[in-house]
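> Kindly return the folded structure for what I paste below:
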Amino acid sequence: MPRLIAAVLAALLATASHAQSIAPREGWVVIATEKTHADLLGDLKKAIKAHKMGVVTQAGPTGAARNRGITIPENRVVGVFNNDFAVKVLATSTAAMIEAPIRFYVTEETDGTATLSYKTPGYVFAPYYGEGGETLETLAGQLDERFSAIATAATE
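You can find the predicted model right below:
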C-alpha cells in the first residue's frame, strides 16, 4: 500500500510540474497581460465581434475538472473564423479548411493574470500554399492582420 500511495503522489507531482506558461515558439504570438482570465476572455470575445469575425468553437477542461474535484488553472481555446474567409479559402484549397477555425488560447498564470496566445494564420495555412497558391497566401496575410488587431484590442 505505501508503494501505491507513493506512486500516486509521484504521478500527481509530475502532472503538476508540467503546468507552465506558454513559451514563445515558431509561428505563435504570446501576449502576457495583467488581466484576469475572465476579463481577458471577455475582452477577446468583444474584439472578435468588433473585427467582424465569429466565435465558432470554445473548449476548456477547467469546468469539467472542477466537477471532478480537480483544480487546474483556467484555460479556454476559442476558435475564430467567418464565412467570408471560409468560402475564399475553400476556393483555393479544400484541404486547408481543416485548419479552420483558427484558435486563440487564453491561459491563467499562477499569479492570477492571463496570457493570450495563438498560431498565426499564415503559419497555420503555410502547409497548403503549394495547393492554394498566392491567393491562399494573401488570405492568410489578411487573417494575420485581423488576428493581430483582435489580439491587440483584447490585450490593451
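> From now on I want contacts and neighbour counts done on CA atoms only, so please keep to that.
OK.
> Name all residues that make contact with the residue lying closest to F104 once chain neighbours are set aside.
With sequence-adjacent residues excluded and distances taken as C-alpha to C-alpha, 6 or more residues apart in numbering, F104 is closest to Y118, at 4.7 Å. Counting by C-alpha atoms under 8 Å, 6 or more residues apart in numbering, Y118 makes contact with 28-30, 103-105.
> ok, now with 6 Å
Y118 makes contact with 28-29, 104, according to C-alpha atoms under 6 Å, 6 or more residues apart in numbering.
> Shouldn't it be within a strand?
Yes. Counting by DSSP: H, G, I helix; E, B strand; the rest coil, Y118 falls inside a strand.
> distance of it from R66?
25 Å (C-alpha to C-alpha, to the nearest Å).
> V30 in helix, strand or coil?
Classified using three-state DSSP, V30 is strand.
> My guess is it contacts S117. True?
Yes. Shown here, V30 and S117 form a contact pair, counting by C-alpha atoms under 6 Å, at 4.4 Å.
> now the angle between strand 28-32 and the longest helix seen in the chain, please.
Counting residues, the longest helix found in the chain (DSSP state H) is helix 129-155. Here helix 129-155 runs at an angle of 10 degrees relative to strand 28-32 (axes from the mean of the first three to the mean of the last three C-alpha atoms, to 10 degrees).
> which strands and helices sit next to helix 129-155?
Contact partners of helix 129-155 among helices and strands, from 3 or more C-alpha pairs under 6 Å, 6 or more residues apart in numbering; DSSP states H and E: helix 37-50, helix 121-125.
> who touches V77 in this structure?
V77 touches 58-59, 104-105, counting by C-alpha under 6 Å, 6+ apart.
> which residues touch the residue nearest to it when sequence neighbours are not counted?
Nearest residue to V77, sequence neighbours excluded (C-alpha to C-alpha, 6+ apart): Y105, at 4.5 Å. Counting by C-alpha under 6 Å, 6+ apart, Y105 makes contact with 76-77, 116-117.
> Let's see this one next, to set against the first:
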Amino acid sequence: MRYLSLLFLILSTGFATAQSVDPRDGWVVMETDKPFETLLEDLSSAVSDEGFAVVTQAGPTGAARSRGIEIPENRVVGVFNNIYAVRILGLSTAAMIEAPVRFYLTEDEDGTATLSYKTPGFVFAPYMEEGGPDLAAAAAELDTSFLAIANAAVR
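Just a heads-up that it's a prediction; the model follows:
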C-alpha cells in the first residue's frame, strides 16, 4: 500500500488538470469558446479600447513548466487607469492596496478559456465607510468599465 501511495504522489506532481472557476459572491465568471492565448490578446485590446492599461501580469504556468510540471494556462492581469488611481487615493489611502483590479484567465479542460474577475464594487467595498459616496461612485463607474472590458474580450 505504501508503494501505491508513493507512486500516486510521484505521478501527481508531474501534471495537473484544469479546474473551472465557480461563480461566487462579487465575481463575474464568463466562459468562452476562445483558446487561452486568444482570450488574453482580446482582453489586452479591450482594456486599451476602454481607456485602461494592463499594469501587471502574473501566472505560474511557465515557471511550473520549467520545473517539469504541466498545469493549465492561467494568468492574473491587473488593470487600472491613473485617473481612477489618483481619484481613489484622494478618498481612501488604504483602498489603493486593491489597485490594480484583476482579471483572471483560466484554461479549461476542453482547450477553451474562462475570464473571471471580482467586481470593483466588491473589491472596494471594505473601504466605503472611509471613502464615502465618492468612492461608491468611482467603484460603480469601474464596475461599468470592467463589464465593458470583459464583454468585449469574450465577444
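> Can you calculate the TM-score here?
Scored against TM-score structural alignment, normalised by the length of the second structure, the superposed chains reach a TM-score of 0.93; 154 aligned residues with a C-alpha RMSD of 1.9 Å.
> quick one: which of the contacts of Y105 of the first structure is nearest A154 of the first structure?
A154 of the first structure lies nearest to L116 out of those, by C-alpha to C-alpha, at 8.6 Å.
> before we move on, the earlier item: with the second structure superposed, average distance for whichever strand or helix holds the residue nearest to V77 of the first structure?
Using DSSP states H and E, Y105 of the first structure sits in strand 102-108. With mean C-alpha distance after the TM-score superposition for the first structure, strand 102-108 of the first structure departs from the second structure by a mean of 0.3 Å once superposed.
> what's the spacing between that strand and its chain's center?
In terms of C-alpha atoms, centre = their mean, to the nearest Å, the centre of strand 102-108 of the first structure is found 3 Å from the chain centre.
> returning to that earlier point: what lines up with the residue nearest to F104 of the first structure in the second structure?
Counting by TM-score structural alignment, Y118 of the first structure corresponds to Y117 in the second structure.
> Check the gap between that match and Y84 of the second structure for me.
18 Å.
> Repeat that for V54 of the second structure.
14 Å.
> likewise V28 of the second structure?
21 Å.
> Please apply the same query to Y104 of the second structure.
Y104 of the second structure sits 21 Å away from Y84 of the second structure, going by C-alpha to C-alpha.
> same check, this time on A152 of the second structure
21 Å.
> ditto for M30 of the second structure
Taking C-alpha to C-alpha as the measure, M30 of the second structure falls 25 Å from Y84 of the second structure.
> and L9 of the second structure, what helix or strand is that in?
helix 2-12.
> Packing partners of that helix?
Using 3+ C-alpha pairs under 6 Å, 6+ apart, helix 2-12 of the second structure sits against no helix or strand.
> With the first structure overlaid, how far apart is it on average?
Looks like 4.5 Å for helix 2-12 of the second structure (mean C-alpha distance after the TM-score superposition for the first structure).
> before we move on, the earlier item: can you match the contacts of Y118 of the first structure up with the second structure and say which hold?
Using both residues aligned by TM-score structural alignment, their matches' C-alpha atoms under 6 Å, the second structure keeps these contacts from the contacts of Y118 of the first structure: 28-29, 104.
> CSV for the residues you listed, including neighbour count and distance to G130 of the first structure?
Converted to CSV, those look like this (neighbours: other C-alpha atoms under 10 Å; distance: C-alpha to C-alpha, whole Å):
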residue, neighbour count, distance to G130 of the first structure
W28, 16, 22
V29, 18, 24
F104, 23, 26
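> which one among those gets closest to G132 of the first structure?
For these, the nearest to G132 of the first structure is W28 (21.8 Å; C-alpha to C-alpha).
> Quick check, that closest one in contact with G122.
No. The criterion here is C-alpha under 6 Å, and W28 of the first structure misses it with G122 at 10.2 Å.
> A152 of the second structure: what's its closest spatial neighbour, skipping adjacent residues?
A152 of the second structure's closest residue in space is A46 (C-alpha to C-alpha, 6+ apart), at 5.8 Å.
> Tell me how many other residues crowd the one you found.
21 (other C-alpha atoms under 10 Å).
> isn't it right next to L147, touching?
No. Using C-alpha under 6 Å as the test, A46 of the second structure is too far from L147 to be in contact (10.5 Å).
> Just list the residues touching the residue nearest to A152 of the second structure, thanks.
149, 152-153.
> Tell me the counterpart of it in the first structure.
So, by TM-score structural alignment, A46 of the second structure is matched to A47.
> Where does K52 of the first structure fall, secondary structure wise?
K52 of the first structure belongs to no helix or strand, assigned by DSSP H and E.
> Noted, bye for now.
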